[in-house]
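*Asks:* the following block contains a protein sequence and its predicted model.
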Amino acid sequence: MRYLILLTPSKNWIEGVVLHNQPYMPEHAVYVQSGYNEGKVIMAGPFAGSVGGAVVIDVEKEEDAIQFAENDPAVKSDVFCYQINKWDFKMSKYENINPNFNQEYIDYKHKVQKDLGII
């Protein structure tokens, strides 16, 4: 199962200090690297503007994603807080999944929406 771990500043985030200089960022980077080396982390990195970041992780169950997030040194030290969302992906170059959405799909969905009285 794929999960998105959204990391945002928490109570020990220091305003005016860029992300890579925040406390526990070296430990955080090594921790995420370890998950990558184990094959769990699919992609990770900061957001533009150094206002947090995200990790896409591939684990058996949500509890594994929660455990990964809660053991992150930056989360444990309250520099980051986290939110986890199960990734219900529909297209992926990684898995070579392409739904080939096209005008036929739009027409079908508009019919369904019309039948539901939405449009």
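*Replies:* The structure has been received and is ready for your questions. Numbering: from 1, shown residues only.
*Asks:* please count neighbours and contacts with C-alpha atoms only from this point.
*Replies:* OK.
*Asks:* helices or strands next to whichever strand or helix holds residue 36 in the packing?
*Replies:* Taking DSSP states H and E as the criterion, residue 36 maps to helix 25-37. With contacts defined as 3 or more Cα pairs under 8 Å, 6 or more residues apart in numbering; DSSP states H and E, the secondary structure elements packing on helix 25-37 are strand 41-46, helix 73-76.
*Asks:* pasting the second one now:
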Amino acid sequence: MKYYAVILTLQDEEKNRSFRPQHLAFLEQMRQENKVVMNGPFTDGAGGLVIYAANDLEEAISYLKQDPYIVNGARNWEIHEWALDTNPNFQL
């Protein structure tokens, strides 16, 4: 399994507000399927970050392209393979 960090930047504020409930429901479903490891908004309102778990980049992009924010043009995206490096002393 590989991890992919997706930066979602605001493209259309009105669409962002309109599709937020569907976006959050999508992320929750992806978490239940173990396809999203973590996600959250940037505190400055510029967008958010989603960490996908996938076998390869193509699979991660296929997940991303199902997000209502992407489908409806509310957000732009940038994706990078991410090497998960955990601190054994850190606890959430």
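*Replies:* Sure, I can see it. All values derive from a computational prediction rather than experimental measurement.
*Asks:* mind checking which of the helices and strands packed on helix 25-37 of the first structure is nearest residue 14 of the first structure?
*Replies:* Across those, residue 14 of the first structure has its closest neighbour in helix 73-76 (12.3 Å, Cα to Cα).
*Asks:* what range in the first structure does stretch 51-70 of the second structure sit on?
*Replies:* The alignment of stretch 51-70 of the second structure onto the first structure (TM-score structural alignment) covers residues 56-75.
*Asks:* how close does the spatially most central residue of the first structure sit to residue 69 of the first structure?
*Replies:* Per Cα atoms, centre = their mean, the C-alpha nearest to the average position across the first structure is that of residue 4, at 2.6 Å. With distances taken as Cα to Cα, to the nearest Å, residue 4 of the first structure is found 10 Å from residue 69 of the first structure.
*Asks:* ok, residue 42 of the second structure - contacts?
*Replies:* Shown here is residue 42 of the second structure, whose contacts under the criterion Cα atoms under 8 Å, 6 or more residues apart in numbering are 48, 49.
*Asks:* what do we get in the first structure for it?
*Replies:* By TM-score structural alignment, residue 42 of the second structure lines up with residue 47 in the first structure.
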